[in-house]
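The sequence and its predicted three-dimensional model are supplied below.
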Amino acid sequence: MANDWKEYLTLRELGVRSRSAPPPDYIDVHWWPPDLNWMKVNTDGSALGAPGRIFAGDVFRDHQAEVRGCFHVKGGSGFALEEELLAVIKAIAIAESRGWRKLWLESDSTYVVELLRKKLMEVPWRFLTSWKATIAFLNNFELRVSHIYREGNAAADIMAHNSRHEGW
């Protein structure tokens, strides 16, 4: 039962016993700043369709939660996984170019988090060269990788969605 009043009345008139749906589980979602001397980057991707135009956005913040940089990029056409990969590849390239060697990367894609943690090469072929370079960069980093729910990743989500509004 969907806990809808009309549905309840209909079922009652038909003599059907009903049970209410259990309440949803709630999870507290928090964004935490990184430790001193660490940089944290939240990454996100956005797609219009499947396949569709893909967009990525990242937000870099220091231990005081001050924004140290952000970007958004259009990535052509692709699928949801590709948008998330694009965001991570760009984030690590930027961190590497700026000399941020203690990096905490947070993504709302559990698959991308596992790819990074295990340094797996199971990515779409068109990203394979960039992904291999990204994994090679990680040898120069102290890296933390974590998953964050979409609700805690709002800043990166906004950056990814901003790419949509700049015309194609």
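Happy to help now that I have it.

only C-alpha atoms for contact and neighbour calcs from this point on.
Will do.

so who does residue 60 touch?
Applying CA atoms under 8 Å, 6 or more residues apart in numbering to residue 60 gives the contacts 39, 40, 41, 42, 67, 68, 69, 70.

ok, now with 10 Å
Contacts for residue 60 (CA atoms under 10 Å, 6 or more residues apart in numbering) come out as 39-43, 66-71, 91, 94-95, 103-105, 155-156.

Go through the protein and flag its longest helix.
Under DSSP state H, the helix in the chain containing the largest number of residues is helix 80-98.

tell me which strands and helices that one is in contact with?
Secondary-structure packing of helix 80-98 (3 or more CA pairs under 10 Å, 6 or more residues apart in numbering; DSSP states H and E): strand 39-49, strand 52-61, strand 67-78, strand 102-107, helix 110-118, helix 128-137, helix 154-162.

tell me what the first one is packed against?
The one in question is strand 39-49. Packing partners of strand 39-49 (3+ CA pairs under 10 Å, 6+ apart): strand 52-61, strand 67-78, helix 80-98, strand 102-107, strand 142-147, helix 154-162.

Make a markdown table out of the ones you listed and add distance to residue 35.
Shown next, in a markdown table, are these (distance: least, CA to CA, whole Å):
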| stretch | distance to residue 35 |
| --- | --- |
| strand 52-61 | 11 |
| strand 67-78 | 15 |
| helix 80-98 | 16 |
| strand 102-107 | 9 |
| strand 142-147 | 11 |
| helix 154-162 | 19 |
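
this is the comparison structure:
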Amino acid sequence: MTFTVLSEKIEKCLIEQMNETAKHKNLKKNLYTEWDSKMKLSFPNLIIPPLFGKGSQDVVINPRLNVKWEPPEQGWYKINFDGASAGNPSPSGIGCIVRDSKGKCLKEIAENIGVETNNEVEFRAAYQSLQLGTDLGWRNIHLEGDSLNVINAIQNKQTPSWHLNRWLRPILALLERLDDF
């Protein structure tokens, strides 16, 4: 499974959750059918982030980072994880993809997880990704994600908010089972 297919699965999960929420709030049926329309509804002033942001007086253009996936070293597995929440809190989804040193997709997860906060979603995605790797018996895992809160919490062994400790403690326990990460 490619990263694009995984992203599409996560989007589909989020759209299903948003439609379910809309149904319970008596909103228009299938209001959220495309990612862009959903984002525009949630953030009416959004202009293709992260390229543009309001500065003190002018629009500031923030350059996009040129990011490219790199395979892990021979004998290692790379798990890329992400969480997405349409609001804070709101319907959410998580996903991960596991690849070997040749870039071959070995396993993936895409899952609706109900209503969560944006930070809890990222921590849960990291936890479930590590759980997947350790359940398969892997001890050389490179964990990669885009959440600085998760990365900093793992490195510093503390979270920015006490309620996230329910995810950090099991993440750290799983990391103890690895040879390195």
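Perfect, I can see it now. All values reported here derive from a predicted model rather than from experimental measurement.

still on that earlier bit, between the helices and strands packed on helix 80-98 of structure 1, which one is closest to residue 9 of structure 1.
strand 39-49 (39.1 Å; CA to CA).

Give the aligned range of the closest one in structure 2.
Alignment of strand 39-49 of structure 1 against structure 2: residues 77-87, by TM-score structural alignment.

still on that earlier bit, could you redo the helices and strands packed on helix 80-98 of structure 1 as CSV and give each row distance to residue 33 of structure 1?
What follows is the helices and strands packed on helix 80-98 of structure 1, written out as CSV (distance: least, CA to CA, whole Å):
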stretch, distance to residue 33 of structure 1
strand 39-49, 7
strand 52-61, 7
strand 67-78, 11
strand 102-107, 10
helix 110-118, 18
helix 128-137, 23
helix 154-162, 13
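
So which of these is nearest residue 144 of structure 1?
Among the helices and strands packed on helix 80-98 of structure 1, strand 102-107 comes nearest to residue 144 of structure 1, with 4.5 Å by CA to CA.

Residue range in structure 2 corresponding to the closest one, please.
Matched against structure 2 by TM-score structural alignment, strand 102-107 of structure 1 falls on residues 140-145.

Identify the residues contacting that stretch?
By CA under 10 Å, 6+ apart, the residues outside stretch 140-145 of structure 2 that reach it are 69, 71-83, 96, 98-100, 122, 125-126, 129-130, 133-134, 151, 175, 177-181.

Repeat the analysis, applying 7 Å as the threshold.
For stretch 140-145 of structure 2, the external contacting residues (CA atoms under 7 Å, 6 or more residues apart in numbering) are 72, 76, 77, 78, 79, 80, 81, 82, 178, 179, 180, 181.

just the buried members of those residues?
Neighbour-count burial (16 or more other CA atoms under 10 Å) applied to the contacts of stretch 140-145 of structure 2 gives 72, 76, 77, 78, 79, 80, 81, 82, 178.

out of the residues you listed, which one sits closest to residue 35 of structure 2?
Within those, proximity to residue 35 of structure 2 (CA to CA) peaks at residue 82, which comes in at 16.4 Å.

quick one on the thing from earlier: wait, which of the helices and strands packed on helix 80-98 of structure 1 is closest to residue 26 of structure 1?
Relative to residue 26 of structure 1, the nearest member of the helices and strands packed on helix 80-98 of structure 1 by CA to CA is helix 154-162, separated by 18.0 Å.

next one: the closest one to chain centre, how far?
Here helix 154-162 of structure 1 is found 10 Å from its chain centre; the criterion is CA atoms, centre = their mean, to the nearest Å.

same question, stretch 63-79 of structure 2
Averaging C-alpha positions (CA atoms, centre = their mean) puts stretch 63-79 of structure 2 16 Å from its chain's average.

mind checking the end-to-end distance for it?
This stretch, stretch 63-79 of structure 2, spans 26 Å end to end (CA to CA, to the nearest Å).

try stretch 157-165 of structure 2
10 Å.

can you list contacts of it?
By CA under 7 Å, 6+ apart, stretch 157-165 of structure 2 touches 120, 153.

Please point out which parts of it sit buried.
Buried residues in stretch 157-165 of structure 2, counted by 16+ other CA under 10 Å: 158, 159, 164, 165.
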